[in-house]
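Have a look; sequence and predicted model below, questions after that.
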Amino acid sequence: MSLLLAVIYLIFVSLGLPDSLLGSGWPKMQVEFGVPSSYAGYVFMMISAMTIISALLSPKLIQRLHVKWIVTVSIMLTVFGLLGFSFCTQYWMLLVCAIPYGLGAGAIDAAMNHYVANNYSGAVMNFLHCFYGVGAMISPYLMALAIKVAHWNEGYRWTAFLQIGILLVVISSWSLWQQNDSKTDESKIDSAGIKETIKQPGVMATLLAFFAYSAGEATCFLWVPSYFAGTRTGISSELVASFGSLIFGGLMIGRLIAGFIANRLGDRRMIRSGTMMELIGILLTALPIKGYLVAAIGFLIIGIGMGPIYPSIQHMAPINFGKRYSAAVIGLQMAFAYMGSTFMPTVFGILQQKLGIWIMPLYLLVFAGLSFALLELSYRQEARL
């Protein structure tokens, strides 16, 4: 069990590695490709669209395939996408390479969250998502180092090499996955489909809340470095790229803390506490203070607040809706999360191009409030069951 859990931790690191590369590298990539800053949103949208397709297919994949096969193929697709990005010389090539990049993300995310939610505690779920933050925090530093000593392409290439190493570990661990098969097979029995699941009380409100949460999170993933580049002066390109790790570092810290207290407080209290912390961070980023330190602390606090929200919503699925619906609920949650990730950072890109990137704290505030309100509504609807 300990060896299997160690492998699962490593898989969650691999989930985070690709997510922060585009935001960290875009200020340099934009100049090289000669496109407007908002064009990052279209690449992000293509990645997320592929992830939505993959996530919607995940309930059937979970029903028919062992999770180890879903993980293995998904990581392979991600490696192909990362290597493809590393060889891109024109903007359109990014859109093509975004296809395997995105397809590799959705099914593995849904499959792993379903597997962990049905086999492990809320504390383990938060610790695992903490390791997602580790992966997402590593890659901006890889990109910053690549920009400093080589070229942005190397940031993608080095990340692909890390993913290949994780893939080899996963392949060598196939025999370990049999340990939880009885519990996992039990959760697959008589699993509901998407059409039936979406009609259950509280499901739609939860999905829309996930959309709103992910809209704010993904906007941070993509635009934090650009926010500092657009609102602060005298900052080097390497420092701007490294700011991409603020949210991911905050997510890691928030989930590490949540791992110690989640079993005591429960998922709903963790979500409420995290939202309050997120609002404090947004307020700090909005303060009209010169220099970058206060805003940097604000984005770190936003990440800490966001930390327990995502894993807590996922972990609640079997408890709130039952094991019959959990696979479909988690797959739908992933799809709605990536819909938020697909469209809302792009919408922000268009807005900031017209109004200025200073509107970012206000944009984040809107989606934090929506996510909180919709989750509270879903709890009331579930209570009527």
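Cool, got the structure.

Going by C-alpha atoms from here, please, whenever you check contacts or count neighbours.
Noted.

name the helices or strands packed onto the biggest helix by length in the chain?
As assigned by DSSP state H, the longest helix anywhere in the chain is helix 323-355. The contact analysis (3 or more C-alpha pairs under 8 Å, 6 or more residues apart in numbering; DSSP states H and E) places helix 323-355 against helix 40-64, helix 91-119, helix 181-188, helix 194-197, helix 203-231, helix 309-321, helix 360-383.

let's go with 6 Å and repeat that
Counting contacts by 3 or more C-alpha pairs under 6 Å, 6 or more residues apart in numbering; DSSP states H and E, helix 323-355 packs against helix 40-64, helix 203-231.

list the buried ones in the first one?
For helix 40-64, the neighbour count (16 or more other C-alpha atoms under 10 Å) marks 40-63 as buried.

just the longest one next, same as before
The neighbour-count criterion (16+ other C-alpha under 10 Å) identifies 203-229 as the buried residues of helix 203-231.

Equivalent analysis for stretch 80-93, please.
80, 81, 82, 83, 84, 85, 86, 88, 91.

How about stretch 278-290?
When burial is assessed from 16+ other C-alpha under 10 Å, stretch 278-290 yields the following buried residues: 278, 279, 281, 282, 283, 284, 285, 286.

Under a three-state scheme, what state does residue 191 occupy?
Put simply, residue 191 is coil when judged by DSSP: H, G, I helix; E, B strand; the rest coil.

Contact partners for it?
Residue 191 is in contact with residue 324, counting by C-alpha atoms under 6 Å, 6 or more residues apart in numbering.

another one to put next to it:
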Amino acid sequence: MYSLLLAIIYIAFISLGLPDSLIGAGWPVMHQDLGVPIAFAGIITMIIAGGTIVSSLASERVTRRFGVGVVTAVSVGLTAAALFGFSTSGSFWMLCLWAIPYGLGAGAVDAALNNYVAVHYAARHMNWLHGCWGLGASISPFIMSYTLTSGWGWSSAYLIVGILQAVLTFALLISIPLWGKVNPVSPNADAHEESDDPAGRTHVPLAQAIRIPGVLLILTAFFAYCALESTAILWAPSYLVTERGVAPATAAAFASLFLLGITAGRFLAGFFADRIGDQQLIRGGFVTVALGAVLLALPLETTVVALAGLVILGLGCAPIYPAIIHSTPVNFGRRNSQAIIGIQMAAAYTGSTFAPPLFGAISAWTGMWILPLFLAVLVALGLVMSERLNARVRRRVVVR
């Protein structure tokens, strides 16, 4: 059962990544067909982000009430329904309407699955699973490209991904009895917590979870990481073109390599994650990102260094997200992990939603040259907050 459920979770993470890059890949055509400005893509993504934040914050109560298997199946089903809605939408307001269940489903399943894997599986699986998310996010632009070049239109891409999500929903519904039987005791939780609440069913209100010592530190670190990742994804190609003289086609190609670097880096990190631990992965990731930002900033005549810096930046980003999630039961206890991971997801979506437009506003005033400095500030914030949490955890262990 352990292997069967793990295989289903791997497939679920691939499926989770599939819809995330569809809008970006199809919007150049979609906005023309819908008769709206190209900037309106931000409205849809903001609605989706709002839904994910709300459902992430509610995930702890919902998951404890219905169980992670039910929440995952229903959430993926909700996402599938939203994708079918996208495929039939002939106007912009309909896309906005279907973006609501899209966001609600995505946030709930993200928080529920991440906590389940953090509690029940080793660190290597968390890295590989998030690598699978990157694989899914890399596949969907090809699906959109195929449907557009074949003359089927952008709606067919949403239909195809919606069908894949519906098939996964059926598989998840069948697998619901397995979720409570696989490795019910966490290898990452304290013994006294397991004995006090072996099933981890005690409700932890959000207000109580936020007041747990160290939670605000990890929320800030997670916000900083997701802010820098999303800012680099959106603005690095423009920076390379305007500040480093890179050809637009080359900048676009290396932007893809940045995402592939995150995906490949997570698969690679999985092979040694259990040996070096989550703290070292987070620390090493932030330091590597800092190195990439420095290489981006160097005012050299050659563009090779800046391009290499972007790839290194992606490799550095790779282990941070999975390691922060996987370390949550260790840092705060299994009983509190679902509530805290839900808040972490909300912090992540907040950072990835608001940091790119914030940088856009700053760069309009200062110039695009400030991107490496902006990333460096976020790296410093994330690293300092995570190190402060590590120090707090070490003091707690010594006291015990």
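Here it is on my side, so go on. Because the structure is predicted, anything quoted here is derived from the model rather than measured.

Tell me how they score on TM after superposing.
Here the TM-score for the pair of chains, by TM-score structural alignment, normalised by the length of the first structure, is 0.86; 382 aligned residues with a C-alpha RMSD of 3.1 Å.

before we move on, the earlier item: between the helices and strands packed on helix 323-355 of the first structure, which gets nearest to residue 306 of the first structure?
Counting by C-alpha to C-alpha, residue 306 of the first structure lies closest to helix 203-231 out of these; the figure is 7.7 Å.

and after the closest one, which helix or strand comes next?
Next along the chain after helix 203-231 of the first structure, taking DSSP states H and E as the criterion, comes helix 237-242.

which is the next helix or strand following that next one?
Immediately after helix 237-242 of the first structure, counting by DSSP H and E, sits helix 245-265.

the inter-axis angle of that following helix versus helix 309-321?
40 degrees (axes from the mean of the first three to the mean of the last three C-alpha atoms, to 10 degrees).

circling back: quick one: the longest helix of the first structure to the second structure mean distance?
Following the fit onto the second structure, the mean deviation recorded for helix 323-355 of the first structure is 2.4 Å by mean C-alpha distance after the TM-score superposition for the first structure.

circling back: among the helices and strands packed on helix 323-355 of the first structure, which is nearest residue 318 of the first structure?
That would be, of these and by C-alpha to C-alpha, helix 203-231, which comes in at 11.9 Å.

Packing partners of the closest one?
helix 323-355, helix 360-383.

which of the ones you listed is buried the deepest?
Stretch with highest mean neighbour count among those: helix 323-355 (a mean of 24; mean count of other C-alpha atoms under 10 Å).

related to what we said a few turns ago, pull the distance from the longest helix of the first structure to the chain's centre.
From the chain centre to the centre of helix 323-355 of the first structure is a distance of 10 Å (C-alpha atoms, centre = their mean, to the nearest Å).

Residue 174 of the second structure maps to what in the first structure?
In the first structure, the residue matched to residue 174 of the second structure (TM-score structural alignment) is residue 172.

mind checking how far residue 209 of the second structure is from residue 6 of the second structure?
Here residue 209 of the second structure is placed at a distance of 28 Å from residue 6 of the second structure (C-alpha to C-alpha, to the nearest Å).

next one: residue 205 of the second structure
From residue 205 of the second structure to residue 6 of the second structure the distance is 29 Å (C-alpha to C-alpha).

Same question for residue 379 of the second structure.
Distance from residue 379 of the second structure to residue 6 of the second structure, by C-alpha to C-alpha: 33 Å.

In the first structure, which residue range corresponds to stretch 323-338 of the second structure?
Under TM-score structural alignment, the match for stretch 323-338 of the second structure is residues 312-327.

which residue sits closest to residue 63 of the first structure, ignoring its sequence neighbours?
Spatially, and ignoring its direct neighbours in sequence, residue 63 of the first structure is nearest to residue 188 (6.1 Å; C-alpha to C-alpha, 6 or more residues apart in numbering).

Quick one: map that neighbour onto the second structure.
If you follow residue 188 of the first structure across to the second structure using TM-score structural alignment, you land on residue 200.

okay, now its match: neighbour count?
Neighbour count of residue 200 of the second structure, defined by other C-alpha atoms under 10 Å: 19.

That one contacts residue 335, correct?
Yes. With contact defined as C-alpha atoms under 6 Å, residue 200 of the second structure and residue 335 form a contacting pair (4.9 Å).

which one is residue 187 of the first structure nearest to, not counting chain neighbours?
Excluding the flanking residues, the one nearest residue 187 of the first structure by C-alpha to C-alpha, 6+ apart is residue 323, at 5.6 Å.

same check, this time on residue 259 of the second structure
Residue 259 of the second structure's closest residue in space is residue 314 (C-alpha to C-alpha, 6+ apart), at 6.5 Å.

Enumerate every residue touching residue 59 of the first structure.
Contacts for residue 59 of the first structure (C-alpha under 6 Å, 6+ apart) come out as 327, 328, 331.
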